[in-house]
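A.B. asks: structure for the following, please:
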Amino acid sequence: MTRLRGGAVTAVAVLVTVTGCTADQTRGASGPQETGHGGAALAAAGSLTVKGRAPKTGYSRDRFGTAWADTDSNSCDTRDDILKRDLEDVKFTGGTCKVSYGLLESDPYSGKRITYRRGRSQVDIDHVVALSDAWQKGAKYWGPSKRIALANDPLNLIAVDASTNRGKGDGDAATWLPPAKAYRCTYVAAQVAVKKKYGLWVTAAEQAAMKKVLTGCPKQKLPTGGNPTKAPERFRAH
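C.D. replies: Next up is the predicted model:
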């Protein structure tokens, strides 16, 4: 039995492949909550629209609204929601929202054990599909509500080692994969799930990279769940 982030306990069968991938790990209650049938991730990767990357012209973080907006209206900002979901031994400041301390027992990107302390954190909340990448593959044509939703969707967010994450930049599967090979199947499946949910396209090189990873774990499931694809009307973006 393997204890997953969020407190759920499930049996995880290890898939021994040339890519070093393991079975899909479903994240906590505010993240992906269901999985599709075995092999759904590879099939979904093949179904994504393939187009060239659009210019980055016009992109800024502000296009996706204020960082960590409380789009699920639970009175906690999105960053703290993900910290609560992904860290162990969590401690709070002034209530049950602001996470002041926690442990990332095994960073999915590097495998390291990392201590989170508010204000001097070594933990980032990563957009699995980077916002700049999304902008160049469809999001520039969306209304603000959908962009805000993507930026705060738990399906697209994960707590990770900050130093490893900084090396990712706005890379897609063709240009960056987690150094921890055992996590690559889960990581790519999450990218596929986000792009499918929001109707983002992929480049030919990106789709080929996704298929290469997922072919090594052909039973990989497709994560689902997260928030609606439109944020409440009270939220604004430039």
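
A.B. asks: only C-alpha atoms for contact and neighbour calcs from this point on.
C.D. replies: Noted.

A.B. asks: what packs against the longest helix seen in the chain?
C.D. replies: Across the chain, the longest stretch assigned as helix under DSSP state H is helix 184-198. On a contact count with 3 or more C-alpha pairs under 8 Å, 6 or more residues apart in numbering; DSSP states H and E, helix 184-198 meets helix 40-47, helix 204-215, strand 223-225.

A.B. asks: another one to check against the first:
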Amino acid sequence: MGRQKQKHISGLTAAAALLLVTVTGCAGQADSGPNGKGPTAKPTAKRTAEPTRGAPGGPPAGAGTLPGLPGAAEARTRLAALKVAPQGSMTGYSRDKFPHWAEQGENCNTRETVLERDGTGVRRDSQCRAVSGNWLSVYDGKTVTKASGLDIDHMVPLANAWRSGANTWTQEKRKAFANDLTHPQLLAVSAVTNRSKGDQGPEEWQPPSRAYWCVYARAWTSVKATYGLTVTRAEKTELGTMLDTCGS
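C.D. replies: Here you go, the predicted model:
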């Protein structure tokens, strides 16, 4: 190979190497944090509105920490057996007729027990109050780091239970229902989603995260079946629709 041709190739190689160093350096600078002390967060898209009914999104579906949760097939069988009846009256209803939160030993009550169960890295003080931890609110997929931002949701709300047959129960049975740690009746969720739910059934309110619909319907059906509570026709239909998101 001639001397001039070798010089030409060497020049091209040097230029290519210089270009590579320049590009790599720019890429590294783009990820640098303030004063070059580490990577910055990637730009994120603007937050959109909450998922609409039936829209995908939210955390992955899963049983999480809910105890006694039936599989989809069992839930469908139990749903088919639920008695359909119109909702009863709210006459005589009071949350005081469902005493909560009950003592669970070691200075802990039902609320603190659920917070411990549903969180990760939970630390308690001498009075069993959660002072730190992390919780995934499965209804909306948000992470909560302060216990004050959480409510303990009754899967089947107390007022809904009252209208579905709990008005005939003894006070002791209503207390057991309001503090049930054995069945999928209690879970820690963000206060905002719990309060938007109120005492509504699934025909009126569903978790913003469609990914949780399967678990929600299985849990709701299980609680109603366990306690012999009735469902409305619209409620039963919607539970079937939500169970369909479970797949086969």
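
A.B. asks: before we move on, back to that, need the helices and strands packed on helix 184-198 of structure 1 in JSON lines (columns: distance to Y116 of structure 1 and mean neighbour count).
C.D. replies: Formatted as JSON lines, these follow (distance: least, C-alpha to C-alpha, whole Å; neighbours: other C-alpha atoms under 10 Å):
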{"stretch": "helix 40-47", "distance to Y116 of structure 1": "32", "mean neighbour count": "20"}
{"stretch": "helix 204-215", "distance to Y116 of structure 1": "30", "mean neighbour count": "20"}
{"stretch": "strand 223-225", "distance to Y116 of structure 1": "26", "mean neighbour count": "21"}
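
A.B. asks: separation between the residue mapped onto E74 of structure 2 from structure 1 and T186 of structure 1?
C.D. replies: In structure 1, the residue matched to E74 of structure 2 (TM-score structural alignment) is A40. Distance of A40 of structure 1 to T186 of structure 1, given as C-alpha to C-alpha, to the nearest Å: 12 Å.

A.B. asks: looking at structure 1, name the residue matched to D153 of structure 2.
C.D. replies: Using TM-score structural alignment, D153 of structure 2 pairs with D126 in structure 1.

A.B. asks: the host helix or strand of its match - contacts with which helices or strands?
C.D. replies: Taking DSSP states H and E as the criterion, D126 of structure 1 maps to strand 123-127. The elements that strand 123-127 of structure 1 packs onto, with contact taken as 3+ C-alpha pairs under 8 Å, 6+ apart, are helix 78-86, strand 114-117, strand 157-161, helix 162-166.

A.B. asks: T19 of structure 1: how many residues sit nearby?
C.D. replies: 18 (other C-alpha atoms under 10 Å).

A.B. asks: any idea how far it is from L131 of structure 1?
C.D. replies: 27 Å.

A.B. asks: S121 of structure 1 too?
C.D. replies: For S121 of structure 1, the distance to L131 of structure 1 equals 22 Å [C-alpha to C-alpha].

A.B. asks: these two: which is more packed in?
C.D. replies: Counted by other C-alpha under 10 Å, S121 of structure 1 and L131 do not tie: L131 has more neighbours, with 20 against 14.

A.B. asks: output the longest helix belonging to structure 2.
C.D. replies: helix 3-30.

A.B. asks: just to revisit the earlier point, distance to S106 of structure 1 added to the helices and strands packed on strand 123-127 of structure 1, as a markdown table?
C.D. replies: As requested, those are exported to a markdown table (distance: least, C-alpha to C-alpha, whole Å):
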| stretch | distance to S106 of structure 1 |
| --- | --- |
| helix 78-86 | 10 |
| strand 114-117 | 7 |
| strand 157-161 | 9 |
| helix 162-166 | 13 |
